[in-house]
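Student: Pasted the sequence and its predicted model underneath.
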Amino acid sequence: MASDDLIDEELRRDLPEEGGKPDDRVDDERHDEENRLKPEFVRRVVAALEDGDKSEVYDLVEPLHPADVADLFELVGREDRSALAEAVSDLLSSEVISELNDYVREDMIDALPAYAVAEIAEQLETDDAVQLIEDLDPRDQAAVLAEMEPEDRAAIESALSYPEETAGRLMQREFVAVPEHITVGDLIDFLRDEASDPDALPTDFFEIFVVDPAHRPVGTCQLSWILRTPRHIGLTDVMKRDQTLIPVTADQEEVALMFQKYGLISAAVVDEAGRLVGQMTVDDVVHIISEEAGEDALLLSGAGDGDINEPILLTVRARLTWLVINLGTAMLAASVVGMFQDAIAKFALLAVLMPIVSGMGGNAGTQTLAVTVRALATNQLTSTNTWRAIGRELTIASANGVALAILIGGGTALVFGNPLLGAVIGTAMIINNLTAGMAGIAVPVTLERLRVDPAVSSAVFVTTATDVMGFFSFLGLAVLTGLA
């Protein structure tokens, strides 16, 4: 057989059959077709935990990828996580920790002694280690920090000194910075010399920061530029002097917008004196964007964190707070209806139709509110174009209101044989749509100007406005026109 034929035969032997999976996935007792852990496998792990057979648990979990180990912690019950953490403590690598859900991570960390948590934290990048430690109780936090190496402890304590969700708290303190007077060859030699020490350089980095004698960044060099430049060329001749510098006090949303606007892969973080103290990388920002998008959507609904691993008591508290507030606003809307109870008693059909006006206004207000909150979060809506945006939303509200008025007004007149009733509900629909459009943009913009998160409480005010105006306009017009 020719050598090419031998190679082809070996390749065919390694490839899966048509429509199948690679050999290491065929008849996988742990994963289903969508690469999720099978319920049967999870039940086997739980059964071993209940039997107290830690060796069996370890044997089952040890072959899993770190991401699958993290999934396993989320799939088992909360009461089993402590036992699972004890049984597989040797497998709790930095990769596993970084993949864990926040609430699940807390459950797991609570089950481990301080020295074990310290060992895990020392394996992580500084930003991930901070995320691991920041939510611990002060006593546990102090115990873990006491077990850490002085250098690692100092870095984490420095990060914890900054407010939550700021660049200072989230940044990576591992980066590569070199003086501006060296050549490309000097830089390459430096990187090769330092590569022998696993702690000397970050695990991953995309660019080199060039600093002046005061350690202030003066430029950046991408690795691709360095590899393609002759050794004798000075860094100042190839570095990019224009750069986006992130203050340590910058909020994470502001950081995410910088990365999105300028297409950054990494960026320097500087302190109040302009000195380089860390870097933000795109993988951190992707997490921030995902977190902020989900957070805003949940805040608009008053659903709390919306995490299925969140303790039930915390979820009930978060949701009930806004439900009680909504109950108060609903009573306000009901009081408006009470003002017209005599008219409703004379013409009961009003009670049938008035929810349509308020309900459609609420839907229109929610649409405008969602667009406005997103525009504020992405800096599309600023003080420069606020009035233009208000005019745009009022135009849209007018067009939608007229269209809905024609549909509901004409339908009401035909179904009930009462053109005046059709005109009243059509006019009320236009009024309430205009109210919805105005409230949907004015409320979040006002809250943002007052430095209140518009995603938290805007929905309550907008819904109240559309309910009150919907009932008042419809019932008030019915009384004014002599309909009731």
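Tutor: Looks like it came in fine.

Student: make it CA atoms for all contacts and neighbour counts henceforth
Tutor: Noted.

Student: What separation do you get for the nearest residue to residue 222 once chain neighbours are set aside and residue 247?
Tutor: Nearest residue to residue 222, sequence neighbours excluded (CA to CA, 6 or more residues apart in numbering): residue 207, at 4.2 Å. Per CA to CA, to the nearest Å, residue 207 is found 19 Å from residue 247.

Student: So residue 209 belongs to a strand, correct?
Tutor: Yes. Secondary structure of residue 209 (DSSP: H, G, I helix; E, B strand; the rest coil): part of a strand.

Student: OK, contacts around it?
Tutor: 175, 176, 177, 178, 217, 218, 219, 220, 221, 268 (CA atoms under 8 Å, 6 or more residues apart in numbering).

Student: Can you tell me how far the residue lying closest to the first one once chain neighbours are set aside is from residue 194?
Tutor: Using CA to CA, 6+ apart and skipping residues adjacent in sequence, the residue nearest residue 175 is residue 202, 5.9 Å away. Counting by CA to CA, the gap between residue 202 and residue 194 amounts to 10 Å.

Student: With residue 82 instead?
Tutor: Remark: distance between residue 82 and residue 194 (CA to CA) = 40 Å.

Student: neighbour-wise, which of those two wins?
Tutor: Set residue 82 next to residue 194 and count neighbours by other CA atoms under 10 Å: residue 82 wins out with 17 against 13.

Student: isn't there a helix covering the more buried one?
Tutor: Yes. Looking at residue 82 with three-state DSSP, it is inside a helix.

Student: Quick one: residues contacting the residue lying closest to it once chain neighbours are set aside.
Tutor: The shortest distance from residue 82 to any non-neighbouring residue, by CA to CA, 6+ apart, is to residue 111 (4.9 Å). Listed by CA under 8 Å, 6+ apart, the contact set of residue 111 reads 82, 83, 85, 86.

Student: what about versus this one:
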Amino acid sequence: MAEDMDVAHSAEASMLERFPMRDEDGEIRAEFVDQITRCIKANDTPFLRAVVAELHEADLGDLIAALEPDDRVSLVEMTGTDFDFSALNEVDDTVREEILEELEPETVAEGVRELESDDAVELLETLDEEDQEEILEKLPPSERDVLERSLEYPDNSAGRRMQTEFITVPPDWTVGQAIDYMRDAPNLPDRFYEIYAVDKAQHWQGAVPLDVLLRARRPVPLAELIDEDRRRVSVLDDLEEVARLFGKYNLVAAPVVDTENRLVGVITVDDVVDVIEEEADEEIKALGGVTSDEQLSDNVWTIAKGRFNWLLVNLATAFLASSVLGLFEGQLEKMVALAVLAPIVASQGGNAATQTMTVAVRALATRELGASNAFRVVLRESMVGLVNGIAFAVITGVAAVAWFKIPGLGVVIGLAIICNLVAGALGGILIPMVLERVRADPAVASGTFVTTITDVVGFFSFLGIATLWFGLE
């Protein structure tokens, strides 16, 4: 251990060159985590400070997640001002809350002061109001006011996620004046892509991209370069709509204005990437009946409680599907093959419906599916269900005849599969569309309803056709 420390403290190479964090697959090396843990236990503050100072915020977040809960807090406290608090936005909400609750408000406040406003708001918004207020009280009034205003905007709004650090200039300046101002200004944003022209009351006048600014001669008036039609967003715009705007128009930054058209912030592409990842995460979880706030770091009771309600709904729909089998109890007793093959029909319909539902939910989320093309898409999915239904009817029918040596059974199961795959395609597209129309989340509720439809239609069509075909009573 002592030999490791001597090597670590050598200035011949960076700390991460001597102690690589990741392996060739990009995963965190267990040896690296063990080394950090040993240094925390040994109170080796110089080593920890040197490592933390070299880590990117995302890597630091991964390291925090890999440590034991007690060691996480110790790492933050021991590294002091070298710790980048934006790394806490890279970990699960549960982990972040646990760390912030253990730290002194003064420590958190000092860390928040080093962050850009959007990162600071993201850090604070997961805390309850009492903890937020306790931390905000430790900040200077001007900084506190900015964060409080941002926290007052609705969740998932542009105002909540915007960065309040941006550059404004009068529209009557020249290019040279604007460049000189940016060279001399002490508190420029860490990164920016354009400057904004505003009047004395901070009303929006237009934007000048940096590439346009730097190509122009110094005497050129900014008024000649200002893009008055620059796409901008309102503080109340939903973040999903903002993300779609960025994707549609290839934006890297968008100014944010309030209800009186005053410039109050800017949203950059890194924020939008986070929004897209969060929305994708929520949709994937919703399709599986998992709550959006479930985290890998949650305990067993929290996860079980979050999943219970949806499993209860599934149980109720399963009883509904099973009740269809009860209607044909006599037929099932007379021909065991029906009981053996019925789940195949229901399963094929369920799988086909899931495929259609996944495409439909995604298309609704991205606004690719709407009233203008709904009929065409529904017809297309129905035809896909029919084509696949015919193909699998032949395959399953041949297999059923070969298995049970009953020629008519192949026809029965083939017709049932065609019915259920078409029903699954219709249910997979129509149910999400109906839920979207009544302002329910298609991703959350579609799965259970669609599965119920394919189970009910599958059992009923198969056993009903069998009853008619074989004349069973």
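Tutor: Everything's here; your move. All figures in this text were calculated on a predicted structure; none of them were measured in a lab.

Student: so how far is residue 22 of structure 1 from the residue nearest to residue 175 of structure 1?
Tutor: Distance, residue 202 of structure 1 to residue 22 of structure 1, by CA to CA: 34 Å.

Student: ditto for residue 154 of structure 1
Tutor: Separation of residue 154 of structure 1 from residue 22 of structure 1 (CA to CA) stands at 46 Å.

Student: which of the two has more neighbours?
Tutor: The neighbour comparison of residue 154 of structure 1 against residue 22 (other CA under 10 Å) goes to residue 154, with 13 against 10.

Student: mean offset of the stretch of helix or strand the more buried one belongs to relative to structure 2 (after superposition)
Tutor: Using DSSP states H and E, residue 154 of structure 1 falls within helix 150-160. Helix 150-160 of structure 1, aligned to structure 2 and superposed, deviates on average by 1.0 Å (mean CA distance after the TM-score superposition for structure 1).

Student: contacting residues around that helix?
Tutor: Counting by CA under 8 Å, 6+ apart, 122, 126, 129, 130, 134, 145, 146, 168, 169, 170, 173 sit against helix 150-160 of structure 1.

Student: Centroid-nearest residue for structure 2?
Tutor: Compute the mean C-alpha point of structure 2, and by CA atoms, centre = their mean the closest residue is residue 278, 1.7 Å away.

Student: any idea what it aligns with in structure 1?
Tutor: Under the alignment (TM-score structural alignment), residue 278 of structure 2 pairs with residue 291 in structure 1.

Student: for the helix or strand containing that match, which positions count as buried?
Tutor: Assigned by DSSP H and E, residue 291 of structure 1 falls within helix 282-301. Neighbour-count burial for helix 282-301 of structure 1 flags 282, 284-285, 288-289, 292, 295-301 (criterion: 16 or more other CA atoms under 10 Å).

Student: Now do the helices in the stretch 201-350 of structure 2.
Tutor: 210-215, 239-249, 269-287, 300-327, 329-334, 336-365 (DSSP state H, counting those that start in this stretch).

Student: Need the nearest residue in space to the alignment partner in structure 1 of residue 318 of structure 2, chain neighbours excluded.
Tutor: Taking TM-score structural alignment, residue 318 of structure 2 has residue 330 as its aligned residue in structure 1. Excluding the flanking residues, the one nearest residue 330 of structure 1 by CA to CA, 6+ apart is residue 464, at 7.3 Å.

Student: Quick check: the aligned partner of the one you found in structure 2 vs residue 384 of structure 2, distance?
Tutor: Under the alignment by TM-score structural alignment, residue 464 of structure 1 pairs with residue 452 in structure 2. Going from residue 452 of structure 2 to residue 384 of structure 2 by CA to CA gives 20 Å.

Student: what does residue 69 of structure 2 give?
Tutor: Distance from residue 69 of structure 2 to residue 384 of structure 2, by CA to CA: 51 Å.

Student: again with residue 434 of structure 2
Tutor: Taking CA to CA as the measure, residue 434 of structure 2 and residue 384 of structure 2 are separated by 21 Å.

Student: Of those two, give the one with the bigger neighbour count.
Tutor: Ranked by neighbour count (other CA under 10 Å), residue 434 of structure 2 and residue 384 place residue 384 first, with 17 against 13.

Student: Quick check: the match of residue 278 of structure 2 vs residue 186 of structure 1, distance?
Tutor: Using CA to CA, residue 291 of structure 1 is found at 41 Å from residue 186 of structure 1.

Student: Kindly report the same for residue 177 of structure 1.
Tutor: From residue 177 of structure 1 across to residue 186 of structure 1, the span is 13 Å (CA to CA).

Student: can you map out the strands along structure 2?
Tutor: When assigned using DSSP state E, the strands of structure 2 occupy the ranges 168-169, 194-198, 204-209, 233-234, 253-257, 263-268.

Student: can I get those in CSV with distance to residue 314 of structure 2?
Tutor: As requested, these are arranged in CSV below (distance: least, CA to CA, whole Å):
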stretch, distance to residue 314 of structure 2
strand 168-169, 55
strand 194-198, 51
strand 204-209, 52
strand 233-234, 40
strand 253-257, 43
strand 263-268, 41
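
Student: Who's the closest spatial neighbour of residue 186 of structure 1, skipping the chain neighbours?
Tutor: residue 231 (7.6 Å).

Student: aligned partner of the one you found in structure 2?
Tutor: Checking TM-score structural alignment: residue 231 of structure 1 goes with residue 218.

Student: so that match touches residue 173, yeah?
Tutor: No. Residue 218 of structure 2 lies out of contact with residue 173 (CA atoms under 8 Å); the separation is 10.3 Å.

Student: joint contacts of the two?
Tutor: With CA under 8 Å, 6+ apart, residue 218 of structure 2 and residue 173 have no common neighbours.

Student: contacting residues for the counterpart of residue 97 of structure 1 in structure 2?
Tutor: Correspondence of residue 97 of structure 1 to structure 2, assessed by TM-score structural alignment: residue 88. With contact taken as CA under 8 Å, 6+ apart, residue 88 of structure 2 is in contact with 61, 96, 123.

Student: From residue 71 of structure 2, how far off is the second one?
Tutor: Residue 96 of structure 2 sits 13 Å away from residue 71 of structure 2, going by CA to CA.

Student: Just want to know which of these two has more residues nearby.
Tutor: Higher neighbour count among residue 96 of structure 2 and residue 71: residue 96, with 22 against 18, using other CA under 10 Å.

Student: Need the counterpart of residue 59 of structure 1 in structure 2.
Tutor: That one, residue 59 of structure 1, aligns with residue 47 by TM-score structural alignment.

Student: I figured that match was touching residue 6, is that so?
Tutor: No. Applying CA under 8 Å as the test, residue 47 of structure 2 and residue 6 come out as separate, 10.2 Å apart.
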